Structure formats: C-alpha cells, structure tokens
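*Asks:* give me the fold of what follows.
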Amino acid sequence: MKNIINRLAEDHVLSRDEFRELLTNITDEEQEYLAEKAREVRHQVYGYDVYTRGLIEFTNYCKNDCYYCGIRRSNQNASRYRLTEEDILECCKVGYELGFRTFVLQGGEDGYFTDERLEDMIRSIKRDYSDCAITLSVGERSYDSYKRLFDAGADRYLLRHETANEEHYGKLHPKELSLHNRKQCLIHLKNIGYQVGCGFMVGSPGQTVDNLIDDLEYIKELEPHMVGIGPFIPHKDTPFADQTQGTLEMTLRLLSIIRLMNPRVLLPATTALGTIHPLGREKGILAGANVVMPNLSPTDVRKKYMLYDNKICTGDEAAECRMCLAWRMENKGYHLVVERGDYKI
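*Replies:* Purely as a prediction, here's the structure:
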C-alpha cells in the first residue's frame, strides 16, 4: 500500500484499481502514512499557514428540493430569513476587524437575490474592503449571470458537484436538476476566470466506492482551485432523515488523497467534520487541509441555516469562533493568517 501512496504523491494520479485499493483496503498505520505524505506536500506549498474564510449565510430560501438538504423547498419546518445588504456589510465589518480577508456569501438558490442585488452587494463589500476576496456560493446560474457577478468584483465561486456519477446524482436530486448542467456551470465559472471550487458529500445515500473514484477522476479532470468535501449528515426534515452519516475516517482519507492529487488545492476542514467529531477540523488539517471557515452570520439566524442536524457553532459570536479556531490550530502547530489566501499558481 505504501507503494501506491508514494506513487500518488509523485505522479498525482492512480488507476481506478489503485484508487479502489486505497479506499477499501487500508490499515490505520497506512492511513497515517497517507496523511503524513499529504502534510508534507501541503507544507511544501502552503507551509503551516491556515487560511480563514468568513462565512456569511445570507439566505435560507431555496427553489430546489435536494433530498439531503435541510433548507430544501418543501421543508415546511424551516424558519426562512434573508439578510439585508446592511446586515451583510455589518458581518464584513466584524469579520474584517477579526482579521478575515475573504468573505464567503453562501445561500440557497433564492430568486429574490437577482443579479442586480448581488452586484450591488459585491460592489459595496469591495468598496469598503478592497483588500478582501469575495467567494460566492449561490448555486446554478447562467453564464451571463456568473459573468456579471465576476465583473462586479467576485473572485471565487463554490459549487459542489455532489457526485460525478449520473445515476447517483439522480438518487440525491429531483428530476429537474441534472449533473450535466452542474458540470456545465463549473466549466462556465472556470472560463470566466473565477477561482473555482467543486466538492461532494462523503457517505451520501447510495454512494459506492466506484462513485468516489468517479469523483476523484472528475476532480483531476476539472483541476479546481478549491475542493470542499465533508461527511454526509442527515437532517430530520428530509427524505434521508434515517440514513447513516458519513464517517470521519473516509473523509480524512479522501482529504489526503485530494491533497496528493492536487498539491496546490485550497482544501477546507469543514464544519461538518467538526460536527461529527470534537476534533474533526484539527484532524482535517492534519490530513492535508489548509482552510477553515468560521461563521460570521448573525447569531440569531445561524440556527435557521441548517443544511444538516446538530451543526456546531450556531450560538457562538464571530469573535468566539475565530479565537476558538486560532487556539485549536495553534495547538496542532499551525496558525491562522490574516490574508486573502489565494490559490498558489
């Protein structure tokens, strides 16, 4: 197995059979060796710096009905909200003072937020915080919409592909959503010039090892600047309420594999990881991740943005999140840095 891991570290790709071996037949000792190789590569590119992104969850309205998501259209128990531009700018003000130089505007696919409204918001943030990057995560839009938002000042875009296998995609989404369109959106975003992020849930219902290999091959083909993966966690008000959540071990294994596949990738240790294990985010960093995303959303709306159950940090003030994470990272030999944290070309 160490030969396979070493080959991945050197060549950044494996055959499907080798990926299958790595995903299914690895001992604890070999997984630690995999993480060690991923850390080596991460240190060569990014040192011991951990980039912070200030997450602003600005709307939980969504037109889609994805089977895994707590803010899906048909969840009548969701308490809906939208932040105003003033609310968002106040989040940025708090975040800037705490050292954040990237703001992530994330929300459901909410028709209220037209191109014009999003453009105004982006321009206002750039006017007040010109040294900061803006990441958008607002789902599938048209090429022209993506271009307008990029021209207004957006720098990055996160759009998880969720699964690169068409049959599996159909098990997670209603018929009106298609993997083809999702992939087309990612191509549009890259062509426009965004730093682009894709990603998937680990252990989502119906996921097979072959599906995971499809995901890895798709990531290799797309060459994104960012990859966001985290364990699937069920939400009580979705069709997947009774499904089993994804595991810490497989998520960490995939983080290390993705780091070795793409040494320069911006790779978050996600909130979902911290939700399924008290040291999940630290373990993610030790597996090769180099980004954390504390929540800057107002505390009175955080409990309403529940994509999955038992999400951590829903009651913390932004400063608490930032200081807690700084301590956690320092404890493992890493440090949060005050910079945009761009992809290294």
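*Asks:* rest of the way, CA atoms for contacts and neighbours
*Replies:* Will do.
*Asks:* how about the helices in the stretch 151-300 of the chain?
*Replies:* 166-172, 179-192, 209-222, 248-261, 271-276, 280-286, 299-302 (DSSP state H, counting those that start in this stretch).
*Asks:* mean neighbour count and distance to Asp120 for these - can I get that in TSV?
*Replies:* Formatted as TSV, the helices of the stretch 151-300 of the chain follow (neighbours: other CA atoms under 10 Å; distance: least, CA to CA, whole Å):
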stretch	mean neighbour count	distance to Asp120
helix 166-172	16	34
helix 179-192	18	20
helix 209-222	18	30
helix 248-261	24	36
helix 271-276	22	29
helix 280-286	24	34
helix 299-302	16	22
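*Asks:* before we compare anything, build this one as well:
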Amino acid sequence: MTSKLLIQQLYTERQLPRAKMQMLLTDAFNEASVRDELAALARQTAQSVFGAKIYIRGLIEFTNYCRNNCYYCGIRRSNTSAVRYHLSKAQILDCCRQGYGLGFRTFVLQGGEDLSYTDTAMAEIIASIKEDHPECAITLSVGERSYATYKLWKDAGADRYLLRHETASAEHYAQLHPAALTLANRKRCLYDLKALGYQVGTGFMVGSPFQTTADIVGDLAFISELQPQMIGIGPFIPHHATPFKDYTPGTLAQTLTLISVLRLMFPNVLLPATTALGTIVPDGREQGILAGANVVMPNLSPADVRENYLLYDNKLCSGAEAAEAKNDLAVRLQSIGYTIEECRGDYKES
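*Replies:* I've put the predicted structure just below:
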C-alpha cells in the first residue's frame, strides 16, 4: 500500500491498523515528500478547527527540585551539579500578574516532584491564582500523585494537567526510569486525572534511547485509548549530567511526522510546538505549527532562574522563548501566516 493511500486512510478514518501505521511512519521518517503531504493535511485539519490562530500558555517553571531519578532528565535527583531553586508563592503570583498583563490567559505551573510544596500549599497557590485571575485556566505539570491529591488541586481550581506517559511499553519504560517508577502507576495517574474532570495532557519523547518505531505505534494506540485533550511531544535531547548523555538526539523529521499524524488522529486536540523542537533547529516551532501544532508556551519564570531549569542541554530560555518577547513571537508567527489568540484556549469538543 502506498504512502499516499495510507495518508488518505488516516485522514478519513482518524486511525490505522498497527502494521499500516508502522509502514507510514517508516516512510515518513525517511522521505520528505511523505512528511510534506502529511503536514499539508494536518495543517488543513488544524485550521478547520482553530483557524490560523495559535494559543499561548504562560509557562512558570517554579521548582527544579525533584525526588525522582529518571535517566534522561537534567533535574534528576542525582544531578549534584544542578543549581537548585524553588519559587515562593509570592513569586509565582507575581509571575501570573506579569503574564496577565502581557495577555496570557492560561498559566502552566511546571516543576519537578518537589515535596517541599505540600499538597495543601499547592492548593493554596492554585486558589490564590484563581482568586486573582478567575477567568484564567491553570495547568499543572508536577508528576505522579495520589487520587486524593489530584482531587484537592482540582477542587482548588486547577483545570488541566500535563503528564507525559513517555512510552506505552513497560519494557521501554523500565529502560528510561529506575525500578521505583512504573508505567502502571503513570497510567493510573492519567486515568485518575480523567476521572476527576481535568483536561488531560500526555505524550512522549521522540527518539528516546532504545525507542523503536513499534514503540511509537504503541504510544499512538495508548493515546487513542486515553483520548486526552492535550498531547505534548518533542525530540529527545540529551543532558550532559545524565546516564544518557552520549545518546543520539531525536530528529526534526521524526518529530514533525508525529505532530502531523497526531493532528490527523485527533483534529481537536491541543498540540504544542515545544521548546525542545525550537532547541534543535532555530525555526523548529514554526515548522511544528506548519505540521499541525496549535499551541506555544513562552516562559514566564523569573529571568534569573530560567537557565537552571535544564531538562536537557541548550534549552531555550531567552529570545522569543521569553514571555516578554511576545511581540517577537507574534512577528515570527505572522511570517508563516498565523496570529496569537489571547484566550484560555480550551479544548474544543467535536
């Protein structure tokens, strides 16, 4: 079956059998003409739902302490060279106030699993943001917690939760994480979040160590089962202070292919063009948008800590990545025919 027919079937049916999906991915990873055809349909699909509008999120990386030791992550517990920080409640609220003034209507609180913020303290931060900005959405990205904790935060006003599953293969998961972390618990968290009514985001690293195309097909199948409202993918980029420091990064071709495939599978999903994509090539996020993405997440963290939230080497933290440079971002988007949409940017039901 030709790539053209596979793409048409994916576009029409929103899914492919595993063998056909693996065939399409293999072709697209290797042939620019296949990627271009996927991107054109994905871009058309995204614009049919969102128009030529890009949602913006204000990212607040509020702590780089983490209790975990994931083998790929630059803020892993065992990285003694990391310059650690965590923001106070007052600093977080100040980031939100500045972001609100810049036009942001979604705030993303992202950090390592830092238990120095108690569950109650996090709930108070969430409630205070909602009190100051009741029309804004709050997204959390702070890892694996209990159902009771997720409920506490939802009741305090959290709207969305980002938790990448990283890989849907238990064997591959064990190659990326210490034994204390399991795919079963990660999935439990995602289904708990869904049950509690969060808008849920998941995703995976593209080109992570030991990943196969069959693994990626499994990831797409799991995402189909979960039916999240948000999907975050980006290329694996090694960090010099991790066990994976010498591994090959994920590629632009693979990442763009998967953005397009995900858009065709999930026309309404919130799909970011990630910072990692902009790190591997200067116009990576623009290329991500042209491949079907519809969200960007500029950084609202205080300037003096941004360079310390290094999940991987050479992570963007200034220039158009900085939230204050929103006008520059607008110009870059305009150059490819898109404009910034200043709103909460909620998931659109079919």
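*Asks:* got JSON lines for the helices of the stretch 151-300 of the first structure, with distance to Arg7 of the first structure too?
*Replies:* Shown next, in JSON lines, are the helices of the stretch 151-300 of the first structure (distance: least, CA to CA, whole Å):
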{"stretch": "helix 166-172", "distance to Arg7 of the first structure": "29"}
{"stretch": "helix 179-192", "distance to Arg7 of the first structure": "29"}
{"stretch": "helix 209-222", "distance to Arg7 of the first structure": "15"}
{"stretch": "helix 248-261", "distance to Arg7 of the first structure": "10"}
{"stretch": "helix 271-276", "distance to Arg7 of the first structure": "28"}
{"stretch": "helix 280-286", "distance to Arg7 of the first structure": "20"}
{"stretch": "helix 299-302", "distance to Arg7 of the first structure": "43"}
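*Asks:* tell me which of the ones you listed lies nearest to Lys37 of the first structure.
*Replies:* Of all the helices of the stretch 151-300 of the first structure, helix 248-261 sits nearest to Lys37 of the first structure, with 7.7 Å by CA to CA.
*Asks:* what about that closest one, how far off from the second structure?
*Replies:* Here the mean offset of helix 248-261 of the first structure against the second structure after fitting is 0.3 Å, by mean CA distance after the TM-score superposition for the first structure.
*Asks:* which elements pack onto that helix?
*Replies:* helix 2-11, helix 28-46, strand 226-231, helix 280-286 (3 or more CA pairs under 8 Å, 6 or more residues apart in numbering; DSSP states H and E).
*Asks:* now with 6 Å?
*Replies:* Counting contacts by 3 or more CA pairs under 6 Å, 6 or more residues apart in numbering; DSSP states H and E, helix 248-261 of the first structure packs against helix 28-46.
*Asks:* quick check: buried residues in the helix it packs on?
*Replies:* Neighbour-count burial for helix 28-46 of the first structure, counted by 16 or more other CA atoms under 10 Å, picks out 31-42, 46.
*Asks:* nearest to Gly333 of the first structure, out of the helices of the stretch 151-300 of the first structure?
*Replies:* Taking CA to CA, helix 280-286 is the member of the helices of the stretch 151-300 of the first structure nearest to Gly333 of the first structure, at 9.7 Å.
*Asks:* find me the equivalent region of the closest one in the second structure.
*Replies:* Per TM-score structural alignment, the counterpart of helix 280-286 of the first structure in the second structure is residues 284-290.
*Asks:* with stretch 227-240 of the first structure instead?
*Replies:* Going by TM-score structural alignment: stretch 227-240 of the first structure matches residues 231-244.
*Asks:* list the buried residues for that stretch?
*Replies:* Those would be 231-239, 241-242, 244, for stretch 231-244 of the second structure by 16+ other CA under 10 Å.
*Asks:* next one: stretch 201-215 of the second structure
*Replies:* For stretch 201-215 of the second structure, by 16+ other CA under 10 Å, it's 201-209, 211, 213-215.
*Asks:* and for that stretch, what span of the first structure is it aligned with?
*Replies:* Taking TM-score structural alignment, stretch 201-215 of the second structure hits residues 197-211 over in the first structure.
*Asks:* same deal with stretch 80-98 of the second structure?
*Replies:* Against the first structure, stretch 80-98 of the second structure falls on residues 76-94 (TM-score structural alignment).
*Asks:* who's in contact with the matching stretch?
*Replies:* 58-60, 296, 304 (CA atoms under 6 Å, 6 or more residues apart in numbering).
*Asks:* determine which two of the buried residues of stretch 231-244 of the second structure are furthest apart.
*Replies:* Ile231 and Ala241, at 27.4 Å, using CA to CA across these.
*Asks:* output the contacts of stretch 76-94 of the first structure in JSON lines; the columns should cover secondary structure and neighbour count.
*Replies:* Output for those, formatted as JSON lines (DSSP: H, G, I helix; E, B strand; the rest coil; neighbours: other CA atoms under 10 Å):
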{"residue": "Phe58", "secondary structure": "strand", "neighbour count": "24"}
{"residue": "Thr59", "secondary structure": "strand", "neighbour count": "24"}
{"residue": "Asn60", "secondary structure": "coil", "neighbour count": "25"}
{"residue": "Leu296", "secondary structure": "coil", "neighbour count": "28"}
{"residue": "Lys304", "secondary structure": "coil", "neighbour count": "19"}
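*Asks:* which one of these is nearest Arg322 of the first structure?
*Replies:* Leu296 (9.3 Å).
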